[in-house]
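Colleague: Coordinates only, no sequence provided:
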């Protein structure tokens, strides 16, 4: 499967072992298989570096944090194996966040859809702006948010997850996401959010690294089985994306949006 868009991953090293990990895929930061693989690998490598204390995970641009799966690549899936491989990319990113020994701070500047919601949920402490509405649109195209469900449910609970999953065409406000526990803090502007993100990162970077590592383990208790669970979920999504309903829906979307 080819990565048809120009994606980017860049690292920005700040003081005190703070590293900004910035991913991009214009115009909406959709997740291609190559971007997912590289993002998971980068998170894993940062977790192995002793000099790194805190990771700030964010995306390029001012508007959309992440629009979820790349629709062009979804349409190109022709068999269960390629479907499983594509959705396992999301599993790898979530598991790399979960298994990293570093505290990961999320920075969500705009809308998060599908896998973008899962990515926000995989961080340890997530900041957002008032524009960071969320939506799980999977059911509307014939699949389900199977891979990201454990991460999202872990933050907002099964009841709130079910509302998101069933109301697949509806955006839920950043206020709603904060109330349910996906976002820990929310701000009116990106500038205010960035100041708060950096302030927390600086504070955490001064703490005992071993204490942070142990706290991270506690925060992710009862998730050791996710390596196998998320791959099982990827297989479910990989099969559903081959359904006639999904193929026809994606074709209609392509025709409507050129």
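Modeller: Yep, that arrived. Owing to the predicted nature of the structure, the values given are computational and were not obtained by experimental measurement. Residues are numbered from 1 along each chain as shown.

Colleague: only C-alpha atoms for contact and neighbour calcs from this point on.
Modeller: OK.

Colleague: quick one: residue 240 and residue 247 touch, right?
Modeller: No. Between residue 240 and residue 247 there is no contact, the gap being 9.7 Å when judged by CA atoms under 8 Å.

Colleague: OK, contacts around residue 130?
Modeller: Contact partners of residue 130, counting by CA atoms under 8 Å, 6 or more residues apart in numbering, are 110, 173, 174, 175, 186, 187, 188, 189.

Colleague: now residue 188
Modeller: With the criterion set at CA under 8 Å, 6+ apart, residue 188 makes contact with 129, 130.

Colleague: roughly how far apart are it and residue 132?
Modeller: Separation of residue 188 from residue 132 (CA to CA, to the nearest Å): 10 Å.

Colleague: Got another one to weigh against that:
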């Protein structure tokens, strides 16, 4: 199953929901759909706010599809796969609408990158985060600029160099990845709905101009993130990574 991307528009708020049976992970096809959806909604005059969420009550996002990573057989395929996350982050960055993240559960790797690319994030106390890439022989190269922009190089380094350790949602709140966290999903949704309703009532032009300000000095990311994708695309071909991915799949 490739997974699904669904969008619901209510009043002037668009809610994008993504789903994949493997922990809401992302194969290339789903990344392409998500990137296209941000571009489409960015061009719509009917909305001023976008909410990004995943379905279910388990993980928010398990990152890249392990099955697809294992299937990579050459540098071109590897670079192309990781460019999927690069394209999504750049689509979020350039989208003129403010993007509000809803993290109901844990996020790993690329899932952390998606949250970092949001402009404001609500989470639960269960929304722990982890960057496990080094443990499987690659690194969080593509998402690093987005994560560092949110939590700083020191915190990014701490996460990256402890690839098997979960960071609690309270840590993510303290470092700035999350703006608000709540004990339950119900409380999260109640406060998220109140916040986005208020935010969407503001001048759309002011919100769009604010989005530009928030993302100043990231204009080189169109090139930078694709360069980073090539690094990951090369490393995923190593024997170390292939063996590590197989081991992770057995867990």
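Modeller: Cool, got the structure. This structure is a prediction, so every number in the text was calculated from the model and none was measured.

Colleague: Return the member of the contacts of residue 130 of structure 1 nearest to residue 252 of structure 1.
Modeller: The shortest approach to residue 252 of structure 1 among the contacts of residue 130 of structure 1 belongs to residue 110, at 26.0 Å (CA to CA).

Colleague: So what's the residue count around that closest one?
Modeller: Taking other CA atoms under 10 Å as the neighbour definition, residue 110 of structure 1 ends up with a count of 24.

Colleague: One more: residue 140 of structure 1?
Modeller: Other residues near residue 140 of structure 1 come to 16 when the count uses other CA under 10 Å.

Colleague: ok, so of the contacts of residue 130 of structure 1, who is nearest residue 127 of structure 1?
Modeller: Distances from the contacts of residue 130 of structure 1 to residue 127 of structure 1 were compared by CA to CA; the smallest belongs to residue 186, at 5.9 Å.

Colleague: Contacts only, for the aligned residue in structure 2 for the closest one.
Modeller: For residue 186 of structure 1, the aligned position in structure 2 is residue 181, judged by TM-score structural alignment. Shown in contact with residue 181 of structure 2 (CA under 8 Å, 6+ apart): 122, 123, 124, 125, 169, 170, 173, 188.

Colleague: so what corresponds to the fourth one in structure 1?
Modeller: If I follow you right, that is residue 125 of structure 2. The alignment partner of residue 125 of structure 2 in structure 1, by TM-score structural alignment, is residue 130.

Colleague: so what's the corresponding residue of structure 1 for residue 101 of structure 2 up against?
Modeller: In structure 1, residue 101 of structure 2 lines up with residue 106, judged by TM-score structural alignment. When contacts are counted by CA under 8 Å, 6+ apart, residue 106 of structure 1 is found next to 56, 57, 58, 120, 123, 124, 125, 126, 127.

Colleague: rerun that using 6 Å as the cut-off
Modeller: 56, 57, 123, 126, 127 (CA atoms under 6 Å, 6 or more residues apart in numbering).

Colleague: Next: residue 84 of structure 2.
Modeller: With contacts taken as CA under 6 Å, 6+ apart, residue 84 of structure 2 has the following neighbours: residue 31.

Colleague: Please identify which helix or strand holds the alignment partner in structure 1 of it.
Modeller: In structure 1, residue 84 of structure 2 lines up with residue 89, judged by TM-score structural alignment. Taking DSSP states H and E as the criterion, residue 89 of structure 1 maps to helix 80-99.

Colleague: can you check residue 218 of structure 1 too?
Modeller: Using DSSP H and E, residue 218 of structure 1 sits within helix 209-219.

Colleague: Likewise for residue 195 of structure 1?
Modeller: Counting by DSSP H and E, the secondary-structure element that holds residue 195 of structure 1 is helix 190-205.

Colleague: separation between residue 212 of structure 1 and residue 185 of structure 1?
Modeller: According to CA to CA, residue 212 of structure 1 and residue 185 of structure 1 sit 20 Å apart.
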